[in-house]
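# Need coordinates for the following:
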Amino acid sequence: MLIRKAKLKDVPELYNLINEYAKEGTLLPRSLNSLYENIRDFWVCEKDGEIVGCCALHIVWEDLAEIKSLAVKKDYKGMGVGSSLVEACLREAEELGIKKVFVLTYAQGFFSKFNFEEVEKAKLPHKVWGECINCIKFPSCDEIAMWVDLEKVFIKHDSEV
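Here you go, the predicted model:
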């Protein structure tokens, strides 16, 4: 399996994968337009020419980024795909000089493996909540806000799963 930056040709597969989870209420839906506009944010895991996972690193400010749209095909869960995608995002954030990365998630245990810690949502900039207006759970969000200081996290520096 190969972890790489997403390409425009990946958008239809990303759309299907992300929106499968959106139907379950665990991810925000993404339109094709949004995916094309933000393709540079995305990392993918590819196996035999098929996208089996994706994750985005969205820059929010000079020192803050968000991990978004982490999705792994159900047949590949538990095989390290999600971890490898998060590591790729954290490595990229580190290379860009980002100090903190946050996530809104239901998978606290998963993100705690990368030293993410729970944080009050009020500590995140208001700009973050612009996308939340599109969520069916707004304004009663039940996701947990977590963040990590990148100086505390161990990041693998290879790109193979």
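# From now on I want contacts and neighbour counts done on CA atoms only, so please keep to that.
Fine.
# top helix in this structure by residue count?
helix 81-96 (DSSP state H).
# now for that helix, which elements pack on it?
Helices and strands touching helix 81-96, by 3 or more Cα pairs under 8 Å, 6 or more residues apart in numbering; DSSP states H and E, are strand 2-5, strand 42-47, strand 50-61, strand 64-72.
# Export these as TSV, with columns for distance to Leu90 and mean neighbour count.
TSV is the format used below for the helices and strands packed on helix 81-96 (distance: least, Cα to Cα, whole Å; neighbours: other Cα atoms under 10 Å):
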stretch	distance to Leu90	mean neighbour count
strand 2-5	13	18
strand 42-47	11	22
strand 50-61	8	21
strand 64-72	9	23
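# As TSV, those with distance to Trp147 would be great.
Supplementary listing: the helices and strands packed on helix 81-96 in TSV, determined by distance: least, Cα to Cα, whole Å:
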stretch	distance to Trp147
strand 2-5	23
strand 42-47	19
strand 50-61	13
strand 64-72	9
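# looking at the ones you listed, which is closest to Ile18?
Nearest to Ile18, of all these, is strand 64-72, at 6.1 Å by Cα to Cα.
# So which other helices or strands are in contact with that closest one?
With contacts defined as 3+ Cα pairs under 8 Å, 6+ apart, strand 64-72 has these neighbours: helix 11-24, strand 50-61, helix 81-96, strand 100-105.
# Sequence B follows; please return its structure for comparison with A:
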Amino acid sequence: MIRKARIADVPHIQKMLGDFAREGKLLPRSLSELYTNLRDMFVAVETETDRVIGCCSLHIMWENLAEVRSLAVMPSYQKRGIGRKLVEACIEEARELGIRRLFTLTYKDKFFEHMGFQLADKNIFPQKIWADCLHCPKFPECDEIALVLDIQVQNSPSPCNG
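Below you'll find the predicted structure:
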């Protein structure tokens, strides 16, 4: 089951992301950062136990730009479509919010290409570079692959005047 993350999920998310970070597969996230950005995060949970087995977040960068980041699925649950469902939840939320372009920085470019993302030059995302990349231990020698997805947004209802 995919749902929005809750406060009680944060320690589990941090541990899972930390495990992947130690393997060099993604960047670690501090507890403070995860609590601050909790509303960005989706989790995959076992239906019976509500145990977090995967996560992904949609981080808004600018008016029409958001990043899909921190995608992780526990190794014993991989290859079951969970990662795809997490990214689809981010795409759907972006569509609902009226965000037209998503990007990701990843080592799993083939996964994202299968979801419709296309290769891009990292330098077209100055908001990302100034907000996050300058603080990254890999900067300026980043070896992640940038991909983008342009999405159709839903027509938003007219604002209420009353």
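# ok, back up a step: the longest helix of the first structure vs strand 50-61, what angle?
40 degrees (axes from the mean of the first three to the mean of the last three Cα atoms, to 10 degrees).
# Isn't Ile99 of the second structure up against His59?
No - the pair Ile99 of the second structure / His59 is not scored as a contact, 10.9 Å apart, by Cα atoms under 8 Å.
# hmm, back to that, the longest helix of the first structure vs the second structure, mean deviation?
With mean Cα distance after the TM-score superposition for the first structure, helix 81-96 of the first structure departs from the second structure by a mean of 0.4 Å once superposed.
# Report the buried residues of that helix.
81-91, 93-94 (16 or more other Cα atoms under 10 Å).
# chain center to that helix, what's the gap?
9 Å (Cα atoms, centre = their mean, to the nearest Å).
# Please apply the same query to stretch 54-63 of the second structure.
Centroid separation for stretch 54-63 of the second structure versus its chain: 5 Å, with Cα atoms, centre = their mean.
# same deal with stretch 20-36 of the second structure?
Centre to centre, stretch against its chain (Cα atoms, centre = their mean), the figure for stretch 20-36 of the second structure is 12 Å.
# Then stretch 136-149 of the second structure?
Centre-to-centre, stretch 136-149 of the second structure and its host chain are 14 Å apart (Cα atoms, centre = their mean).
# Next: stretch 116-127 of the first structure.
Distance of stretch 116-127 of the first structure from the chain centroid (Cα atoms, centre = their mean) equals 16 Å.
# can you tell me which of the helices and strands packed on strand 64-72 of the first structure comes nearest to Val72 of the first structure?
Closest among those, using Cα to Cα: strand 50-61, at 4.1 Å.
# mean offset of the closest one relative to the second structure (after superposition)
With mean Cα distance after the TM-score superposition for the first structure, strand 50-61 of the first structure departs from the second structure by a mean of 0.4 Å once superposed.
# measure stretch 60-67 of the first structure end to end?
Distance across stretch 60-67 of the first structure, first residue to last, is 10 Å (Cα to Cα, to the nearest Å).
# contact partners of that stretch?
55-59, 86, 89, 93, 97-103, 127-128 (Cα atoms under 8 Å, 6 or more residues apart in numbering).
# helix or strand for the nearest residue to Phe20 of the second structure once chain neighbours are set aside, which one?
Residue nearest to Phe20 of the second structure in three dimensions, not counting chain neighbours: Leu26, with 6.0 Å by Cα to Cα, 6 or more residues apart in numbering. When elements are defined using DSSP states H and E, Leu26 of the second structure is found to belong to no helix and no strand.
# what residue of the first structure takes the place of Leu26 of the second structure?
Aligning on TM-score structural alignment places Leu26 of the second structure opposite Leu27 in the first structure.
# Wait, that match touches Leu17, no?
No - with contacts counted by Cα under 8 Å, Leu27 of the first structure stays clear of Leu17, the gap being 10.4 Å.
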